[in-house]
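> Mind folding the following:
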Amino acid sequence: EIRQSLVLCQNLTLRPYDPQRGIEVGALLGLEDEKGREQWLFLAPDAAGLKVDMVGQMITVITPRSPLGKSLLGKFEGDEVEILVAGARQQFAVTEVI
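This next block holds a predicted model:
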């Protein structure tokens, strides 16, 4: 339902998750930070920063040009990614990829 709503409302194309290839542009994924906070991201070719409310779930659009987007490419469910933001390290776990 989130998948269809995102495509219909924002005209963004979701790419089916291929567990052999990992996360690619078009992936909808859940991330958890070190403090256990979860967020949903859509990895899109553009429209970075757009926030979409789908059935009560906020989804943030990021691009592969962002530090987080770049670090997510090719990752899989259960993988961890680490980025530097303003000199501070942030770690995230990929909890789900749709």
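
> C-alpha only now, for contacts and for neighbours.
OK.

> Geometric centre of this structure: which residue is closest?
L41 (3.0 Å; CA atoms, centre = their mean).

> so it sits right up against I62, yeah?
Yes: applying CA atoms under 8 Å as the test, L41 and I62 come out as touching, 6.8 Å apart.

> picking that back up, the residue nearest to the centre of the chain: what's it in contact with?
28-31, 59-62 (CA atoms under 8 Å, 6 or more residues apart in numbering).

> Serialize those to CSV and add fields for secondary structure.
Written out in CSV, the entries for the contacts of L41 read as follows (DSSP: H, G, I helix; E, B strand; the rest coil):
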residue, secondary structure
L28, strand
L29, strand
G30, strand
L31, strand
I59, strand
T60, strand
V61, strand
I62, strand
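
> Now the buried members of those residues.
With neighbours counted using 16 or more other CA atoms under 10 Å, the contacts of L41 contain these buried positions: 28-31, 59-62.

> For the comparison step, fold the sequence that follows:
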Amino acid sequence: MTKTAQVIAAILEQLQQTLQQTQDAANEAHQAATHEQSVPETQYDTLGLEASYLAEGQSRRVAELQEAITRFHQLTEKEFGEDDPITLGAQVIVEDEHGNRRHLFLGPDAGGVEVTLDDELITVVSPAAPLGAELVQKYVGDAVHIGQHLYEIVEIG
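Got it, this is the predicted structure:
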């Protein structure tokens, strides 16, 4: 299994765990919203309404996670060379002026998810985020801003 396939598998595992937790939370919120004790006793009793808002938000999060999982399953594995531009599926190592490195993976979704592989923390960024958009079509040697720091792209894999 290639390193890219391992990264994608680790991301999918993390997303599946988060999906299960979110589904459980959505079910609990739904049960709370429909429980007989959630029926308002006065016009100011909003417990049931609040629980229904929570259930709705959790249900939306479940749908977002399911979409992210689908997109990662559809992601085609590609080998990247030093002269290739960054596109979806690229593993990118950036380095700041102090030699501190960050390992990034440009995924189709799930920005902010972090996985550890071979003792390396890899952060998923997506093109929808400013950093992900800045990375797309860049090459080794190009500079990118992460927050207030300037990083150089030192490796694409």
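
> Would you map the helices across structure 2?
Counting by DSSP state H, structure 2 forms helices over residues 3-34, 47-74, 130-135, given from the N-terminal end onward.

> Determine which of these approaches H98 of structure 2 most closely.
helix 130-135 (19.8 Å; CA to CA).

> Could you tell me where that closest one falls in structure 1?
Under TM-score structural alignment, helix 130-135 of structure 2 corresponds to residues 67-72 of structure 1.

> Next, the mean deviation of the matching stretch compared to structure 2.
Here stretch 67-72 of structure 1, set against structure 2 after superposition, deviates by a mean of 1.1 Å using mean CA distance after the TM-score superposition for structure 1.

> mind listing what's buried in that stretch?
If you call a residue buried by 16+ other CA under 10 Å, then stretch 67-72 of structure 1 has these buried ones: 68-69, 71-72.

> Could I get the full set of strands for structure 1?
All strands of structure 1, identified by DSSP state E, fall at 28-33, 38-43, 51-54, 57-62, 80-85, 88-97.

> check contacts around Q16 of structure 2.
Neighbour list for Q16 of structure 2: I69 [criterion: CA under 8 Å, 6+ apart].

> List the contacts of the residue nearest to G78 of structure 1 when sequence neighbours are not counted.
Nearest in space to G78 of structure 1, with sequence neighbours left out and distances taken as CA to CA, 6 or more residues apart in numbering, is V94 at 5.2 Å. For V94 of structure 1, the set of contacting residues under the criterion of CA under 8 Å, 6+ apart consists of 29-32, 76-81.

> Present those residues as CSV; the columns should include distance to T13 of structure 1.
Compiled in CSV, these are given as follows (distance: CA to CA, whole Å):
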residue, distance to T13 of structure 1
L29, 14
G30, 17
L31, 20
E32, 24
F76, 20
E77, 20
G78, 24
D79, 24
E80, 25
V81, 24
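
> Narrow these to just the buried residues.
So, by 16+ other CA under 10 Å, the buried ones in the contacts of V94 of structure 1 are 29-32, 76-77, 80-81.
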